[in-house]
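# requesting a structural model of the entry that follows:
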Amino acid sequence: MILILFGLLISSITVILFLILCTRIIISFIKNKPFPKKLLITTLGGVVLVFSIYIYETYFFTFSKIDRESMQKGPGPLTSPTEEYTANAYYELYGGAAGGVNVWVEITDNNEKNKMQTVYYSDAKNNISMEWLDGDTLYILNNDPDYPNSNRSIELEIGKEIYHETGLACKSLLMKDEYETCYQN
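Below you'll find the model as predicted:
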């Protein structure tokens, strides 16, 4: 979150510097003054910094940014029919009084020293539940019947598929070895 705020601050400063640079370039041509090299270098530095933050946020995403300190327990634990996996859902509040709730589902592999993997992350709707369809397939229901376009329900094959509503997990270079297929809205 701090990195995003820092990026917005740098973006704002860079836009202001760009406008000043354009003005100074026009003045330098009209009045035959020297080209504003330092201002150009500073503006280009801001552009490079903003793009670096964007690339980092997009391609180096992990689920480690989930606010686990203020999380609330959701549906689960739900053990698979083979007892190999246990699914737990959690809620993450965001935005204060006017904000909303995200839901994520973590799978614990009971055979691999309780290894945990986040397989689902989305905006929480009114109706949330989980059901194992077989030993490796988990159905996650996340919809609001009053809003037909709000359905975020999906079947996931554990160990092979994940879902991230905004798609950041699908683009992440750090997470590409954790799944074969990534779904997004």
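
# can we go C-alpha only for contacts and neighbour counts from here?
Will do.

# which ones are touching Ile158?
By Cα atoms under 8 Å, 6 or more residues apart in numbering, the residues touching Ile158 are 107, 119, 136-138.

# want to put them side by side, so please do this one too:
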Amino acid sequence: MGKRDFHTANEEKRIKRNTLLVITGFTVFFFSVVAYGIYWMFYDMNRIPKSVMIEEKSSPNGFYTVRAYLSDAGATTSYSVVAELIFNTEHNKPKNIYFQNNQHSVEMHWVDNDTVVINGVELNVPDAVYDYRRE
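This next block holds a predicted model:
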């Protein structure tokens, strides 16, 4: 095997390796975009439509307010209840903390400054989230 053959073989290996890396990179990128799109379309709680506010309760210390809305996503879906957490003392964006399908009303009360019960589901705010699709 001559010096030229050795150089050509190394060059071919390098081209194959680089081609494989590019194809793998595009494949990972494509499936990541598809996975995020599915999450965004079907599971992102911030995309749930809110129609009519049906109840609002503030925490005992006034740090939080929970607003419950009746959600109607269209003719092919049933009514749902969506609850969002409002931060009264901080400048955070409201956060959806509760989503339940096939409901028309809400029963909501605060247990203490950081615990709210919505339709029998106990949530420790601000971190807890209930989404019936993930149960």
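
# coming back round to it: now for the contacts of Ile158 of the first structure, which pair is the farthest apart?
With Cα to Cα as the measure, no two of those lie farther apart than Val119 and Asp136, at 12.4 Å.

# comparing these two, which residue is more hemmed in?
A count of neighbours by other Cα atoms under 10 Å puts Val119 above the other of Val119 of the first structure and Asp136, at 25 against 16.

# in which helix or strand does that one reside?
Assigned by DSSP states H and E, Val119 of the first structure belongs to strand 115-123.

# and that strand, how far from the second structure on average?
Compared with the second structure after fitting, strand 115-123 of the first structure deviates on average by 1.1 Å (mean Cα distance after the TM-score superposition for the first structure).

# possible to save the contacts of Ile158 of the first structure as TSV with secondary structure and distance to Lys73 of the first structure?
Shown next, in TSV, are the contacts of Ile158 of the first structure (DSSP: H, G, I helix; E, B strand; the rest coil; distance: Cα to Cα, whole Å):
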residue	secondary structure	distance to Lys73 of the first structure
Ile107	strand	14
Val119	strand	16
Asp136	coil	23
Thr137	strand	22
Leu138	strand	18
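
# list the contacts of the aligned partner of Asn88 of the second structure in the first structure.
Under the alignment (TM-score structural alignment), Asn88 of the second structure pairs with Asn110 in the first structure. Asn110 of the first structure sits next to 83-86 when contact means Cα under 8 Å, 6+ apart.

# what's the closest of the contacts of Ile158 of the first structure to Leu39 of the first structure?
For these, the closest approach to Leu39 of the first structure (Cα to Cα) belongs to Val119, at 46.5 Å.

# any idea how far Ile53 of the first structure is from the closest residue to Gly100 of the first structure other than its chain neighbours?
The shortest distance from Gly100 of the first structure to any non-neighbouring residue, by Cα to Cα, 6 or more residues apart in numbering, is to Tyr94 (5.5 Å). Using Cα to Cα, to the nearest Å, we find Tyr94 of the first structure at a distance of 22 Å from Ile53 of the first structure.

# more neighbours: which of the two?
When Tyr94 of the first structure is set against Ile53 and neighbours are counted by other Cα under 10 Å, the residue ahead is Ile53, at 16 against 13.

# number of residues surrounding Tyr54 of the first structure?
By other Cα under 10 Å, 15 other residues sit near Tyr54 of the first structure.

# ok, the one 10 residues further on next?
Counted with other Cα under 10 Å, residues neighbouring Ser64 of the first structure total 8.

# what does Ser11 of the first structure give?
17.

# how about Ile54 of the second structure?
A count of nearby residues for Ile54 of the second structure, using other Cα under 10 Å, gives 15.
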